[in-house]
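Enquirer: Attaching a predicted model along with its sequence, questions to come.
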Amino acid sequence: MLFRGRSHRSLDPKGRLMLTPEIRDILLSRSQEGRLVLTTYDRCVVGYPLPDWEEFEQKFQKLKTPSLKVRNFRRLVIGGAEEMALDKQGRIRISADHMAYAGLDKDVVIIGQGSKFEIWDKARFEALMSEDSFDDVADELADSGIDFPI
């Protein structure tokens, strides 16, 4: 099961977010008690089922003498990781640090991204989507062996 689709939600005053039933079902099927990791990347908050996150961390540990750029990336992503579980209502709590990094206030958009999902500030996401024409994406996908017929 993969995360896909887009949904609009609101954070409550305590920073809690009600995930969609589809996302909750995937988390519950992929990890004990719906355990997940939230981290920061690309100016949004990114969520992974705990087993997928642990696999990612193990791959990172295999790097021999990474560059300063990779070490800084590790500081952002692994250093920003927070493990949690869904509460009884199917919510997660987004920390103040994560909210500040992603500019989250009240209205958010949850974007499925295959093995992970992203949580974006609604205005930031709409601005991102309106500024990019995606004209050159088909070529990049084709170069990677992905045919995307339109």
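Expert: Received the coordinates, thanks.

Enquirer: contacts, neighbours, all on C-alpha from now
Expert: Noted.

Enquirer: for this structure, what spans make up the helices?
Expert: All helices of the chain, identified by DSSP state H, fall at 21-30, 50-61, 68-77, 96-102, 122-131, 137-143.

Enquirer: which residue ends up closest to the midpoint of this protein in space?
Expert: Val46 (1.9 Å; CA atoms, centre = their mean).

Enquirer: residue contacts, it?
Expert: Under the criterion of CA atoms under 8 Å, 6 or more residues apart in numbering, the contact list for Val46 reads 38-40, 116-119.

Enquirer: looking at the helices of the chain, which is closest to Gly90?
Expert: Closest to Gly90 of the helices of the chain is helix 21-30 (CA to CA; 6.6 Å).

Enquirer: another one to put next to it:
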Amino acid sequence: MFLGTYEPRLDAKGRLILPAKFRDQLADGLVMTRGQERCLYVFPAAEFEQMYNELRRAPLSSKASRDYIRVMLSGASNDTPDKQGRIVIPQNLRAYAGLDRELAVIGAGARVEIWNATAWSDYLSAQEEIFSETGDEVVPGLF
């Protein structure tokens, strides 16, 4: 499980050094793709395969399903971290997420999310108030 928030920097070649706590789970390969809210999703390769198998079950007759699958898969890129734990973020994904040098890399359970640091800060500021007021209507029985 991926947890926590880290603030690494993107180097001039578009490489990111993965947080040390995430490296073992991504060492066998990963898939990076467009995420929602203009971030990037990074899945362990096996987790992405499971997610893809779920996506395949969506009916071809559903335009919303086709659109979602096209956007998610057309932006996907696979990679394996090097010995220093670095991965290359392709230019098209950097542009999609508005990534520059300052990043926020967060653990989101089964995936990692990569955000522009300012976009993450803005998002988190807006969501923290909502989070503090959220009742059991989001996850019934959680608390």
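Expert: Arrived safely. Just so we're clear, the structure is a prediction, and the values are computed from it rather than from any experiment.

Enquirer: So which bits of stretch 100-117 of structure 2 are buried?
Expert: 100, 103-107, 111-117 (16 or more other CA atoms under 10 Å).

Enquirer: what's the counterpart of Lys88 of structure 1 in structure 2?
Expert: If you follow Lys88 of structure 1 across to structure 2 using TM-score structural alignment, you land on Lys83.

Enquirer: average offset between stretch 119-129 of structure 1 and structure 2?
Expert: Following superposition, stretch 119-129 of structure 1 is found to deviate from structure 2 by 0.6 Å on average (mean CA distance after the TM-score superposition for structure 1).

Enquirer: Relative to structure 2, which residues correspond to that stretch?
Expert: Stretch 119-129 of structure 1 maps onto residues 114-124 of structure 2, going by TM-score structural alignment.

Enquirer: Please list the outside residues in contact with the matching stretch.
Expert: For stretch 114-124 of structure 2, using CA under 8 Å, 6+ apart, the contacting residues are 7, 38-42, 97-100, 102-106.

Enquirer: try 6 Å
Expert: 39-40, 99, 102-105 (CA atoms under 6 Å, 6 or more residues apart in numbering).

Enquirer: Most widely separated two among those residues?
Expert: Leu40 and Glu102 (14.3 Å).

Enquirer: Need the contacts of stretch 114-124 of structure 2 in JSON lines (columns: distance to Asn92 of structure 2).
Expert: Formatted as JSON lines, these follow (distance: CA to CA, whole Å):
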{"residue": "Cys39", "distance to Asn92 of structure 2": "12"}
{"residue": "Leu40", "distance to Asn92 of structure 2": "11"}
{"residue": "Leu99", "distance to Asn92 of structure 2": "10"}
{"residue": "Glu102", "distance to Asn92 of structure 2": "17"}
{"residue": "Leu103", "distance to Asn92 of structure 2": "16"}
{"residue": "Ala104", "distance to Asn92 of structure 2": "18"}
{"residue": "Val105", "distance to Asn92 of structure 2": "18"}
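
Enquirer: With that, I have no additional questions.
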